[in-house]
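[1] okay, sequence plus prediction incoming.
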Amino acid sequence: MTHYVSVVIPCYNAANTIGECLSSLEAQTYPREFYEIIVADNGSTDGCLDLIRQKFPQVRIVQAVQKGSGYARNAGIEAAEGQLIASIDADCVADSKWIATLVEAIERVSDEVAAIGGMIEPYSYKTTIEHFEDFWIKQENLRQGKGLVRYAETPNAIFRIGPLRVMGGFDGTMGFDDADLGIRLQKAGFRIEFAPGAIVKHRNPSTWHELFRHRRKYGAFNFKLAQKYPELLGDVTDPRTARRVQLETIRRVCGGIVIKFPLALLTKWDKPSRLWPLADAVAALANYLGYRDAYVAFQRSSHH
């Protein structure tokens, strides 16, 4: 039996990348009559929807009223006709066997497996920032069993529609919607597995500005996730936790800039290696600022 698959792509002003993503999806080895492609748009204004309509007329476009990738994915899932939901981002490029490999992987396991994450590789290594593996989205929790939470990162995943609907889809308020869904799936008794042969190339931060912006956003997302699951991730709303985070950030930033970075410049390492202490300090500072943004917002809301 060949499963019908719905590929769902959240999209917001992705004119520069969505064409390559959709081209890779149209070139799949999986029979085209057995999958649909749904772009769930979040109010794009850069002409990407016109591009899709002109160059990819088979692609369905749905509108997500609420802003955020989680809400967009939910809009796509709601419109989906498939029993399997394949998830990819608008800035990703899928290997030609991506859908086929994910379907084969989920067919081999029991219904207790609600989701499978695939291999996420870097799209490019052109810039210094792109060389820093610590900043890649790479399905690390599934590949290496790292972290307290097991989940399928949504740039490359496949979900059974039943468990997704039982869970109510993604929580669009979280930011880390995929991690939140993974926690809820596991609490409900489902399992999440890994398919290394299902490959997607993902664009990671390529400039210092992008690195700072991404890490600040992730700092706020981490706060929200821990706030929802303090039993797993600790009580981030406790002032003592906030103080510890602040002190750890000071130690990491000062140590990186004052000690490690000057020492690295004296070595014969390649450029990315010499700049790593500086990049780590930038990421630490941005992560703290994101945490602080969320913490201040929490304090204000708790006083009302």
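    Sure thing, it's come through. Numbering: from 1, shown residues only.
[2] every contact and neighbour count from this point should use C-alpha atoms.
    Noted.
[3] following the top strand by length along the chain in sequence, what is the next regular element?
    Counting by DSSP state E, the longest strand found in the chain is strand 191-202. Using DSSP states H and E, the helix or strand that follows strand 191-202 in sequence is helix 208-228.
[4] and the next helix or strand after that next one, what does it pack against?
    Downstream of helix 208-228, the first helix or strand assigned by DSSP H and E is helix 230-233. Packing partners of helix 230-233 (3 or more Cα pairs under 8 Å, 6 or more residues apart in numbering; DSSP states H and E): none among the helices and strands.
[5] could you say what helices and strands the helix or strand that helix 230-233 is followed by packs with?
    Under the assignment DSSP H and E, the closest C-terminal helix or strand after helix 230-233 is helix 239-254. For helix 239-254, the packing partners by 3+ Cα pairs under 8 Å, 6+ apart come out as helix 271-302.
[6] tell me which residues in the helix it packs on are buried?
    For helix 271-302, a neighbour-count test (16 or more other Cα atoms under 10 Å) marks 273-295 as buried.
[7] and here's the other structure:
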Amino acid sequence: MTAPATSARLDDAPLTLPERPLVSIVIPCLNEERYITGLLDALAAQDYGPDGIEVIVADGGSTDATRELVRSYCSPFARLELVDNPRRITVAGLNEGMKAARGDCWIIIGAHSTVRPDFVRQSVEALKRTGAACVGGPIDTVGEGAVGRAIAAAMSSPFGVGNAKFRYANEAGYVDTVPFGCYHRRVWEVVGEFDETVDGADEDSYNARVIEAGGRIWLDPAIRSTYYPRRTLQALARQYREYGAAKGTLFARGRPLRPRHFAPSAMVVGGPALWLAGRVSKTARLALRGLALAYLGLGGFAAYRAAKRHGANPVLTFAAMATMHLAYGAGFLEGWWRERANRA
């Protein structure tokens, strides 16, 4: 893991900011011509004033029009810079972007996203008001097409994502992680770089280190952003397998995780184990049947409710939930096993 930049802690002294801090926004991206201009437009329209914002786009070698769109963008920002990310993974892009950043506070935003006009202002105000090391808000997931809407519904349901409050919470409070967090500059100085040996757990892993260093993370419903999820179940499976593998790797390294991170892998292991045991044990057969019915019943009900809120198909929503759970669980086991094998 990347070592902290200093031996200091984030709770050594109050985290203060200037009256109008310069905000660095780091955007890691790869082949995002469909979304990058819209995101830049949303940042240019911030009521904080684009002259108080610098935008650093860390590109992993896009082969579409992404790089040209950034270079040709008519920038109202204090600075707009395109930097290279030769490793082509998200965490490396975040590090390359932060090496170029000069702001008093910094925000990481996925290129597959957009933000409300008050996103930066609300983030800065919350950072000042709370004295937290990082602040963020709930993310609105908006799907495109029938499958995309179902995926958005699944990703906005507690049954789909567990107690990841940033997916659906409406109340402010301290949490373990947030998406698109706004960090005090001192976080970078104390916690150091993102860990480039684990891709797929960038924010969660980093935020765990922030908390270990004495920082607090605040969720504020006034800070709103929108995320556009994958548009096919196959792409969703690849995404969640990567997420799971990252968490499995961290677990093998002794990093503490939340209970929600273990549930999918327990399902992936427990189902086949009970099926095998059920060949000789009636109790195991009954347990498997009961758990399957519970999953179908609770999942079906949750999918119906989530689909209704998002205008999605409930069957596709349930399929998206199951895809997320199975892919994440399998990825977790894969990452854990691979890390253990590498250490042997």
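    Here it is on my side, so go on. All of these numbers come straight from a predicted model, not from anything done at the bench.
[8] residues near Cys105 of structure 2, how many?
    25 (other Cα atoms under 10 Å).
[9] state the distance from it to Ile53 of structure 2.
    Distance, Cys105 of structure 2 to Ile53 of structure 2, using Cα to Cα, to the nearest Å: 10 Å.
[10] so where in structure 2 does the longest strand of structure 1 end up aligned?
    Residues 216-227 of structure 2 are matched to strand 191-202 of structure 1 when aligned by TM-score structural alignment.
[11] and that stretch, end to end?
    Span of stretch 216-227 of structure 2 from end to end, Cα to Cα: 24 Å.
[12] can you list the buried residues in it?
    For stretch 216-227 of structure 2, by 16+ other Cα under 10 Å, it's 216-225, 227.
[13] and stretch 86-100 of structure 1, which stretch of structure 2?
    With TM-score structural alignment as the criterion, stretch 86-100 of structure 1 aligns to 107-121.
[14] trace Asp178 of structure 1 over to structure 2, please.
    So Asp178 of structure 1 corresponds to Glu203, using TM-score structural alignment.
[15] mean per-residue distance, the host helix or strand of its match versus structure 1.
    Per DSSP H and E, Glu203 of structure 2 falls inside helix 202-212. Following the fit onto structure 1, the mean deviation recorded for helix 202-212 of structure 2 is 1.4 Å by mean Cα distance after the TM-score superposition for structure 1.
[16] and that helix, what's buried?
    202-211.
[17] which helices and strands sit right next to it?
    Using 3+ Cα pairs under 8 Å, 6+ apart, helix 202-212 of structure 2 sits against helix 185-191.
[18] remind me what the longest strand of structure 1 packs against, helices and strands.
    Looks like strand 191-202 of structure 1 contacts strand 92-94, helix 98-107, strand 113-122, helix 140-143, helix 177-187 (3+ Cα pairs under 8 Å, 6+ apart).
[19] ok, which of these comes nearest Ala75 of structure 1?
    helix 177-187 (14.0 Å; Cα to Cα).
[20] any idea how far the closest one is from the chain center?
    13 Å (Cα atoms, centre = their mean, to the nearest Å).
[21] now the angle between strand 191-202 and that helix, please.
    160 degrees (axes from the mean of the first three to the mean of the last three Cα atoms, to 10 degrees).
[22] contacting residues around helix 177-187 of structure 1?
    70, 114, 149-154, 163, 167, 169-171, 174, 191-192, 225 (Cα atoms under 8 Å, 6 or more residues apart in numbering).
[23] what do you get if the cut-off is 10 Å, keeping everything else the same?
    68-71, 73, 112-115, 148-155, 157, 163-164, 166-172, 174, 188, 190-192, 221-222, 224-226, 228-229, 232 (Cα atoms under 10 Å, 6 or more residues apart in numbering).
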